[in-house]
Structures are given as C-alpha cells and as structure tokens.
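S.K.: Only the shape, not the letters, is given here:
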C-alpha cells in the first residue's frame, strides 16, 4: 500500500480526494497546509508521494514545499496542483495537475509515478 500525503487547504477537496484514494488502495495522510506536510515528513512519517496544492495558508506554499522536499528528501516525488493555470506554468521541478481533476486521474498518475500497476493490483 503506497503512502500518499495530500496537502490541500480546501477541506472538501482534501477529504473527497483522500476518501477516493483510500477506496482504490492508497494509504492517505492529510495535511491542511504545506507547513503541516513538511512537519510530518521531517518527523519521519511514512510518505512515498506528496500531492500538494500550490496556494495555501501558512509560511510555505506548495512550490516551496516541493523545493524543500527535493532538497532534503529527494526520493519523495511531489506533484503540485492548482486551479490557476498560470501557477502551473511556473512549476518546473515537478509534475503539475490542473484543477479540477478526477480522483481516478490522480490515482492513475500516482501509480505511474510510483511504478505501481495501473489497476491497483500488487
């Protein structure tokens, strides 16, 4: 079971995505901001992929989170998302997914990035 950390300040978006990902076999850790996501990773929490909104409250935004993870935890891939396509155009260090996206699309992308079978089988 792959552990995915979802950092999203919109609670409805975060909960819907987390529930959908759990339903197809992912273990999901939820964070309401990039600061909490980074704290979880730095505390040694199990994470194989981070999916983060770019614009969030707190000290860090999603791009800064991605940069810190790339620097300090290079084995953890990061995928960023935003409803603002202009922000996505500025992302060069990791993958970007525009909002709105479907849970099925996110799960397929996560499996691909993690090298897992596309159907979720082990």
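M.R.: Great, that's in hand. This one's a predicted model, so the numbers in the text were calculated from it and none came from an experiment. Numbers count the residues shown, from 1 in each chain.

S.K.: all contacts plus neighbour counts: C-alpha atoms, from now on.
M.R.: Will do.

S.K.: Show the contacting residues for the residue nearest to residue 55 when sequence neighbours are not counted.
M.R.: Nearest in space to residue 55, with sequence neighbours left out and distances taken as C-alpha to C-alpha, 6 or more residues apart in numbering, is residue 61 at 5.6 Å. For residue 61, the residues meeting the contact criterion (C-alpha atoms under 8 Å, 6 or more residues apart in numbering) are 33, 34, 53, 54, 55.

S.K.: try it against this one:
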C-alpha cells in the first residue's frame, strides 16, 4: 500500500504545524507524506501542476479573503473524488454552501475531530 499524500494549507505557521503533527499520527501502515503550503497560490500551483494528493486540508480565510475556497475548487476540478477538509473560525452558512469541501471544521476544533475526519476520508479513498 502506498503512502497517503496530504496537502496542508494555512497561512499561520503554528496552526499548520499542529495540523501536520496531528495528521502524522494517522492510523495507517505508513506515515503519510505531508506537503505544507503557507499560501493558497502555492497550493493551487502544486495542484494545477499535476501533483497528486489523497487529501487536502485547507484554512478558509487565508490573507486577502476566501482563498481556501479557491484551493478546494481547484482540487475538486482537478480530481472530483479528492476529499477536502476546510477549517475556519468564521465561515458563514453561505460560505459553506459555496465551498466544495467534504468536511468543515470550526476553529477552535478538537484535534481528534481532525484526525477522525482525515481517517474517514482517506479510508473512503482507499476503498473506492
């Protein structure tokens, strides 16, 4: 079984590191490969270049607005089956309705909720 490859996007380094450390504890045969991006445009460039990810975890509010939505849209356009987790402290219902994410986590969230969502979504990808 190949390692899962996860893209983590958050402009706040401490949050990004916490997400990375949490996801490194995923309950799979091998530790996942985790790619970090501090801004949406770096993440979008990686996705559009054809880099393959099994899961995208992105903040919604990245400086300049709702760039997390653009990350989710780009990932889903490239691979409609890719699971996306979107994190935010201030998403509206309309933001959620307009963002193609599979799971929304409201900050502050419990790390076990992030881990559980990631394991569930990666499990779906592996069984499809």
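M.R.: That came through, no problem. Everything quoted here is computed from the prediction, not taken from an experiment.

S.K.: TM value for the aligned chains?
M.R.: Comparing the chains after superposition, counting by TM-score structural alignment, normalised by the length of structure 1, produces a TM-score of 0.80; 115 aligned residues with a C-alpha RMSD of 2.1 Å.

S.K.: re earlier: considering the contacts of residue 61 of structure 1, which are maintained in structure 2?
M.R.: Using both residues aligned by TM-score structural alignment, their matches' C-alpha atoms under 8 Å, structure 2 keeps these contacts from the contacts of residue 61 of structure 1: 34, 54, 55.

S.K.: so how far is residue 1 of structure 1 from the most centrally placed residue in structure 1?
M.R.: The geometric centre of structure 1, computed from its C-alpha atoms, lies nearest to residue 51 (C-alpha atoms, centre = their mean), at 0.6 Å. Between residue 51 of structure 1 and residue 1 of structure 1 the distance, using C-alpha to C-alpha, to the nearest Å, works out to 16 Å.

S.K.: Then residue 85 of structure 1?
M.R.: Taken as C-alpha to C-alpha, the spacing of residue 85 of structure 1 relative to residue 1 of structure 1 amounts to 31 Å.

S.K.: Likewise for residue 10 of structure 1?
M.R.: To residue 1 of structure 1, residue 10 of structure 1 is 25 Å away according to C-alpha to C-alpha.

S.K.: just residue 53 of structure 1 next, same as before
M.R.: In this structure, residue 53 of structure 1 and residue 1 of structure 1 are 23 Å apart, going by C-alpha to C-alpha.

S.K.: Lovely, talk soon.
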